[in-house]
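Q: The following block contains a protein sequence and its predicted model.
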Amino acid sequence: MRALTRRLGHGRWFARAMSALVPLDRLVGRLTRGRVVALGLVPSMLITTTGRKSGVPRQNPLLYVRDGDSFVVVGSNWGKTAQPAWALNLLADPTATVTLKGTDLPVRATLATGAERERLWQLLVAEWPAYETYVERAGGRDIRIFRLAPDA
């Protein structure tokens, strides 16, 4: 099932359908305390950021990859031209909480640049090859990559 999902991930219809299901995924993730996100098809977490305008906590399901003790996430927004709100929230306030398998973990986000960004991009694409398609769809917009390190 995972291999099929990874293949389907390139389709524009898939991105639209999944984007429309984000509110349901967010609800399921919240109800299960992050134990079930993205139907368990890809490594996923809930991230809670602080709204940059509202100051209200905002929770979103995200695919992630591990890099040491950190999590790596990408603001692809399914290939849309607009930046995802959670990424803009992290730029305004890099503190966040990750909920993974029922555990809340405070993290601090840093924007990946240069050689580190390229290395992390390769990890992300290995997990979700459709990210390459999302870059094309986004029309060259800068797709931001964040490292979420545990906040001691």
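A: Cool, got the structure.

Q: rest of the way, CA atoms for contacts and neighbours
A: OK.

Q: So residue 125 sits against residue 131, correct?
A: Yes - in this structure residue 125 lies within contact range of residue 131 using Cα atoms under 8 Å: 6.0 Å.

Q: Could you verify that residue 71 is part of a strand?
A: Yes - according to DSSP: H, G, I helix; E, B strand; the rest coil, residue 71 belongs to a strand.

Q: hey, where'd the helices end up in the protein?
A: 2-8, 12-31, 85-92, 114-127, 130-137 (DSSP state H).

Q: Out of these, which gets nearest to residue 150?
A: helix 85-92 (14.5 Å; Cα to Cα).

Q: Mind listing what's buried along the closest one?
A: 85, 86, 87, 88, 89, 90, 91 (16 or more other Cα atoms under 10 Å).

Q: Which strand in this structure has the most residues?
A: strand 103-111 (DSSP state E).

Q: packing partners for that strand?
A: strand 95-100, strand 145-150 (3 or more Cα pairs under 8 Å, 6 or more residues apart in numbering; DSSP states H and E).

Q: Okay, one more to line up with it:
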Amino acid sequence: MSNERKPVEREVAPRVPPRWFVRTVWALHRGVYRITAGRVGLRRPRARSWGTLRVITTGRRTGCEHSVILGYVEDGPNLITLAMNGWADGEPAWWLNLQAHPEATVELADGSRFISAHAAQGEERDRLWARWQEIDANLDGHAALRSTETAVVVLEPRPEPHHEPHVLS
């Protein structure tokens, strides 16, 4: 008999950069996008990688326009993102805004489109979460850092809004 101890396999929680670092990177990314007038900062997803898009929401309290750059994958005509708030607790403001006003606009590397947002549920959520796991092997570990379930957000294309001309009588 051997007195050798077998190493115990433990799941190590993924490391997340400090909040100040995450927020700085977000600000720099938005700044580069702004300075280059949108020529840099957005990209299409690749086979084993997510892309970046800019979503423009209506503020739930102010009614003002807000924008944020997010990672996404494609699912047919739909764009799929995660409401992860940098893996910190709490829902990101953009997701709260979309819950209050689901119709929004996204800018992609190859143009913009109008969308309507909803949280995936049940089998749809499981399937889309698995799609993200193909890209991020630590997805479950990162999600475990949050005290609430991370919403899988579906951005579905919608027709361009039709505005009736204002007729003076």
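A: On my side now, so go ahead. Fair warning: this is a prediction, and the values are worked out from it, not measured in the lab.

Q: List the TM-score for the superposed pair.
A: Put the two chains on top of each other and the TM-score (TM-score structural alignment, normalised by the length of the first structure) is 0.82; 142 aligned residues with a Cα RMSD of 2.3 Å.

Q: Any chance of the helices of the first structure in TSV with distance to residue 40 of the first structure as columns?
A: Converted to TSV, the helices of the first structure look like this (distance: least, Cα to Cα, whole Å):
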stretch	distance to residue 40 of the first structure
helix 2-8	9
helix 12-31	10
helix 85-92	21
helix 114-127	14
helix 130-137	17
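
Q: wait, which of the ones you listed is closest to residue 144 of the first structure?
A: helix 85-92 (7.6 Å).

Q: Distance-wise, check whatever residue of the second structure lines up with residue 53 of the first structure relative to residue 94 of the second structure.
A: Under the alignment (TM-score structural alignment), residue 53 of the first structure maps onto residue 61 of the second structure. From residue 61 of the second structure across to residue 94 of the second structure, the span is 12 Å (Cα to Cα, to the nearest Å).

Q: how many other residues sit next to the closest residue in space to residue 152 of the second structure that isn't next to it in sequence?
A: Among residues not flanking residue 152 of the second structure along the chain, residue 82 sits closest, at 4.8 Å (Cα to Cα, 6 or more residues apart in numbering). Around residue 82 of the second structure there are 22 other residues, counting by other Cα atoms under 10 Å.

Q: Need the residues that contact stretch 100-116 of the second structure.
A: 42-44, 52-60, 98, 117-118, 155-160 (Cα atoms under 8 Å, 6 or more residues apart in numbering).

Q: and if you look at stretch 69-77 of the second structure?
A: 29-30, 42, 45, 49-55, 79-82, 132, 156-157.

Q: mind redoing it with 6 Å?
A: Residues outside stretch 69-77 of the second structure that contact it (Cα atoms under 6 Å, 6 or more residues apart in numbering): 50, 51, 52, 53, 54, 79, 80, 81.

Q: need the contact list for the residue nearest the centre of the second structure.
A: Residue closest to the average C-alpha location in the second structure (Cα atoms, centre = their mean): residue 81, at 3.5 Å. Listed by Cα under 6 Å, 6+ apart, the contact set of residue 81 of the second structure reads 72, 153.
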